[in-house]
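A.B. asks: quick check, what structure comes out for this input:
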Amino acid sequence: MAAGTDIQKRIAAARLLPVVVLERAEDAVPLARALLKGGLAVAEVTFRTAAASDAISRIRKDAPDMLVGAGTVLTREQLADAGAAGAQFVVTPGFNPTIVEAAQAAGLPIVPGVNNPTGVEQAMSYGLETVKFFPAEPSGGIPFIKALTGPYPGMRFVPTGGIGPGNLASYLAVPAVLACGGSWMVDAKLIHDRNFEEISRLTAEAVALTRKG
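C.D. replies: Model (predicted):
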């Protein structure tokens, strides 16, 4: 629990969680350094590609200032790979009790995805205080999060999905929002083209927006 509290504090301090898809593990460290240069010391590397485990491992080794989590974790095998690679937290798109239980047994802080009251109550039953609200915009966005805070005042949310420069500050202005997930500053084409300077610039702009929340 202590480790999870520390992770939550670090994500809350960042206010923004970049959702990263890496096709090549060799791009992981340059990307991490680009994010750090832009002022962000946290990233979620998604298990949407075969490079995810290696990418997380490289970041832990060569960019130790970066808090790195594993995202889109759907199976026990992916969870085990994430833990072995050194992921410091896990994010899932939905609420799978099997994955939550396995992560807790492994001592890995987990932020499962929910988008309704039932999901929030499931999370609470496992002692969780932070959930991913996904997909944020299609699920009702800010009004829906505000509605959930009535019956569940202790829950914190990391909305992800449809969030960008135009609405980031509005989401962060909601007290129940711990941080926002987003991918515009780590666009797949920018990573593919190895345009890390642009990633740093977009990250710095995003960080500036978080201060308005």
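
A.B. asks: from here on, just use CA atoms for contacts and neighbour counts.
C.D. replies: OK.

A.B. asks: what about residue 119, distance to residue 165?
C.D. replies: 28 Å (C-alpha to C-alpha, to the nearest Å).

A.B. asks: compare with the first, here's sequence two:
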Amino acid sequence: MSNPFDLTARIGVVPVIAIESVDHAIPLADALLEGGLPTAEITFRTEAAAEVLARLHEQRPELLLGAGTILSPEAARLAVQCGAAYGLAPGFDPAVVDAAQSAGLPFAPGIMTPSDISLAAAKGCRLMKFFPAAPAGGPSMLTNISAPFAHLGLRFIPTGGVKLETMGEWLSLPVIAAVGGTWIATARDMREGDWAGITTRARAAVARAKELRP
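C.D. replies: Now for the predicted structure:
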């Protein structure tokens, strides 16, 4: 399998999903795939997350699965057991990075400051999650805090406040691998069974990414 982060960079956008019911797993996957978006970050913010990952890994292997909100070494190991191809976190925790690396899980810790970047880079991380992207200062902030590390070849996935309308501000930056989007499939969308809406938003996000990175 190719590096999953290389694949997400080619896609340009990753839906960030807090899924509340295992019964929503397959309809969600099918809605994303129909919209041409073959990846998803399933966050460990709900009790259903682990079972959702396992079900999707078994029944929708064509979906590139990420596990998000990995806050403990145990969660990193669980993500691998459930079939996640990559993992992300909102912050930097050296114990979590160590666990992910030991488990062979490609991992992007969260950063918001130059100190965060320094610590993550010292652990060998070359892809990081900039979170919360918009409240932390947006593209200008990331450009400035990442500049001293340019020689390391770091790349980032901004998440938090990113929208379809602002994707261009991010994807125009050379340091951006992909953007994370919570707007594509919200908990409310899934509770209401708005699978068609998820497909529409997924298709629009993919199209926008292709416009920006032909």
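
A.B. asks: picking that back up, which one of residue 119 and residue 165 of structure 1 is surrounded by more residues?
C.D. replies: For residue 119 of structure 1 versus residue 165, neighbours defined as other C-alpha atoms under 10 Å are more numerous around residue 119 (18 against 15).

A.B. asks: quick one: map the more buried one onto structure 2.
C.D. replies: Counting by TM-score structural alignment, residue 119 of structure 1 corresponds to residue 116 in structure 2.

A.B. asks: gap between that match and residue 170 of structure 2?
C.D. replies: Residue 116 of structure 2 is 20 Å from residue 170 of structure 2, where distance means C-alpha to C-alpha.

A.B. asks: and residue 127 of structure 1, how many neighbours does it have?
C.D. replies: 10.

A.B. asks: of all the residues in the longest helix seen in structure 2, which ones are buried?
C.D. replies: Longest helix of structure 2, by residue count under DSSP state H: helix 195-212. Using 16 or more other C-alpha atoms under 10 Å as the test for burial, helix 195-212 of structure 2 gives 195-209.

A.B. asks: just the residues contacting that helix, thanks.
C.D. replies: For helix 195-212 of structure 2, contacts defined as C-alpha atoms under 8 Å, 6 or more residues apart in numbering pick out 11-13, 27-28, 31-37, 164, 167-168, 171-172, 183-185, 189.

A.B. asks: repeat the analysis, applying 10 Å as the threshold.
C.D. replies: Here helix 195-212 of structure 2 makes contact (C-alpha atoms under 10 Å, 6 or more residues apart in numbering) with 10-15, 24, 27-38, 163-165, 167-172, 178-179, 181, 183-186, 189-190, 213-214.

A.B. asks: stretch 132-143 of structure 2 now?
C.D. replies: 90-91, 110-114, 130-131, 150, 156-163, 166, 169-176, 179-180.

A.B. asks: what's the matching range in structure 1 for it?
C.D. replies: Per the alignment by TM-score structural alignment, stretch 132-143 of structure 2 matches residues 135-146 in structure 1.

A.B. asks: could you list the buried residues of that stretch?
C.D. replies: By neighbour count on 16+ other C-alpha under 10 Å, the buried set for stretch 135-146 of structure 1 is 135-137, 139, 141-142, 145-146.

A.B. asks: can you tell me the SS state at residue 64 of structure 1?
C.D. replies: Judged by DSSP: H, G, I helix; E, B strand; the rest coil, the three-state class of residue 64 of structure 1 is coil.
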